[in-house]
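In: predicted model and sequence below, questions to follow.
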Amino acid sequence: MIKRYLITDPSFYTSDATQFLQKLLHVKAKHQPDYVCLRDKENVSYKTLAKTLAKSDIQDENTKLFLHTDFALAHSLGCAGVHLPSHSFDQIEKAKALGLEVIVSTHTFDEACMAEKYGADAITFSPIFATPNKGKPVGLEKLKEINDKIKPKCFALGGIINEEHVKACEAIGVYGFASIRFFID
């Protein structure tokens, strides 16, 4: 079965740690993601939010907690891994040295190859379908090409908002799908 990767976004969650956790626990119970990534590039209280999630029931035997970009914080809080942006290939080895799983955002075949070369465990490849402010979708054909040519696990990302999209990605044979909007009530 295809793995589910929930990525948070501040426009759908609050910056209040208690409310954020309550909402995320509700979404987790409903959708049962295998991975959760705390992604919030603007929150000045990101560390507080990360600490709240790390102390909660978000990460358990069925769900791995990842932080976005900050591998040192992910390590110190006992998170399973870190999700790095596509320009951070040089950070992969540092994160791996701390025992973290590493997922890297990619948008081209060259980026996917770089992530593989530096030892990433997985990539997200995007955008597969139309998604706000993310450019022209690459489509399922390109996703299949990338998935078939690289060794790291591949998560489809971008515009995956319903079960039809999930099934289309699963039919290609990718390891999983990642989404923000799929996991929103």
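Out: Okay, I see it.
In: when you work out contacts or count neighbours from here on, use the C-alpha atoms and nothing else.
Out: Noted.
In: leaving out sequence neighbours, find the closest residue to Lys3.
Out: Gly176 (4.1 Å; Cα to Cα, 6 or more residues apart in numbering).
In: from Ala95, how far off is that neighbour?
Out: Counting by Cα to Cα, to the nearest Å, the gap from Gly176 to Ala95 is 22 Å.
In: the strands in the chain, which residues?
Out: Counting by DSSP state E, the chain has strands at residues 3-7, 35-38, 64-68, 81-84, 101-106, 122-125, 153-157, 176-179.
In: below is structure B, check it against A:
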Amino acid sequence: MAFWKSLLKDIDFYLVTDSGLSRKGTLSDVKCAVAAGCKIVQYREKDKTTKEMIEEAILIRKICGENAIFLVNDRIDVALAAGADGVHIGQDDMPIDSARRILGENKIIGLTVHDTDEAIEAERKGADYVGFSPVFDTTTKKDAGMGVGPERIQAVRKTINIPIVAIGGINKDNCISVIEKGVDSLVAISAIVCSDDVRRETEYFIETIRKTKQKYIQQS
């Protein structure tokens, strides 16, 4: 898994599942996204039992195989039971140092941050990447708060060296403005899982992210 950690900066589109919004189901979304080239999948599920989550997570682990990093949102127990590559946790979840003791050094731990102070602290405590949220207003996570705008990303980028994943209200119309601020990857939940063609939409975001990042690098 140290190999996957080394590739985090090269990941473009980051899929977060949402069974409540999905038109064709979580497993279908993951299959299509991975087939399109998505290299990181986060299983986020709030409405199923622990048993149901473990069973579904095991199936997602198989779909990801050696082609994509598989993370579980919040639930370290589910991540361990399913053999996930790591977890993504929030500011109010288990502290990073406790999660690290349970998961070990080779697992990936991502942490949601909302400003530069939290980002600096996340890196100091050993997070492998941060999820900066919310960039724009979003309805997919009720407690996300108001969007702070893509400009804040630049301040975070200047203060930490670990990868930044942007999330919150990102879609086709505003994704370029987010990528241009220096993120390594982004999440667009509704734009993907509410689509009739998850593979096509994932391919669009991957291509757009890569082209914009290349342009950003050339201008830097």
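Out: Structure received. Source: prediction; values computed, not measured.
In: TM-score of the superposed pair?
Out: Superposed pair, TM-score by TM-score structural alignment, normalised by the length of the first structure: 0.83. Supporting alignment: 178 aligned residues with a Cα RMSD of 2.3 Å.
In: the alignment partner in the first structure of Pro150 of the second structure: neighbour count?
Out: With TM-score structural alignment as the criterion, Pro150 of the second structure lines up with Leu140 in the first structure. Around Leu140 of the first structure there are 18 other residues, counting by other Cα atoms under 10 Å.
In: list the contacts for Leu140 of the first structure?
Out: Listed by Cα atoms under 8 Å, 6 or more residues apart in numbering, the contact partners of Leu140 of the first structure are Ile128, Ala168, Cys169, Ile172.
In: restricted to helices, list those residues.
Out: In helices, judged by DSSP state H, the following of those are found: Ala168, Cys169, Ile172.
In: which one is the first one nearest to, not counting chain neighbours?
Out: This means Ala168 of the first structure. Leu140 (7.8 Å).
In: and Lys107 of the second structure, how far from Arg61 of the second structure?
Out: Distance of Lys107 of the second structure to Arg61 of the second structure, computed by Cα to Cα: 14 Å.
In: cool, and Gly104 of the second structure?
Out: 19 Å.
In: then Glu121 of the second structure?
Out: As judged by Cα to Cα, Glu121 of the second structure and Arg61 of the second structure stand 30 Å apart.
In: more neighbours: those two, which one.
Out: The neighbour comparison of Glu121 of the second structure against Arg61 (other Cα under 10 Å) goes to Arg61, with 22 against 13.
In: need the contact list for that one.
Out: Phe70, Ala82, Gly83, Ala84.
In: the second one pairs with which position in the first structure?
Out: Going back to what we said before, that points to Ala82 of the second structure. Using TM-score structural alignment, Ala82 of the second structure lines up with Leu77 in the first structure.
In: now do the first one
Out: With TM-score structural alignment as the criterion, the equivalent of Phe70 of the second structure in the first structure is Leu65.
In: and what of Lys48 of the second structure?
Out: Under TM-score structural alignment, Lys48 of the second structure pairs with Asn43 in the first structure.
In: count the neighbours of that match for me.
Out: 13.
In: quick one: which of the contacts of Arg61 of the second structure is nearest to Asp97 of the second structure?
Out: Ala84 (18.4 Å; Cα to Cα).
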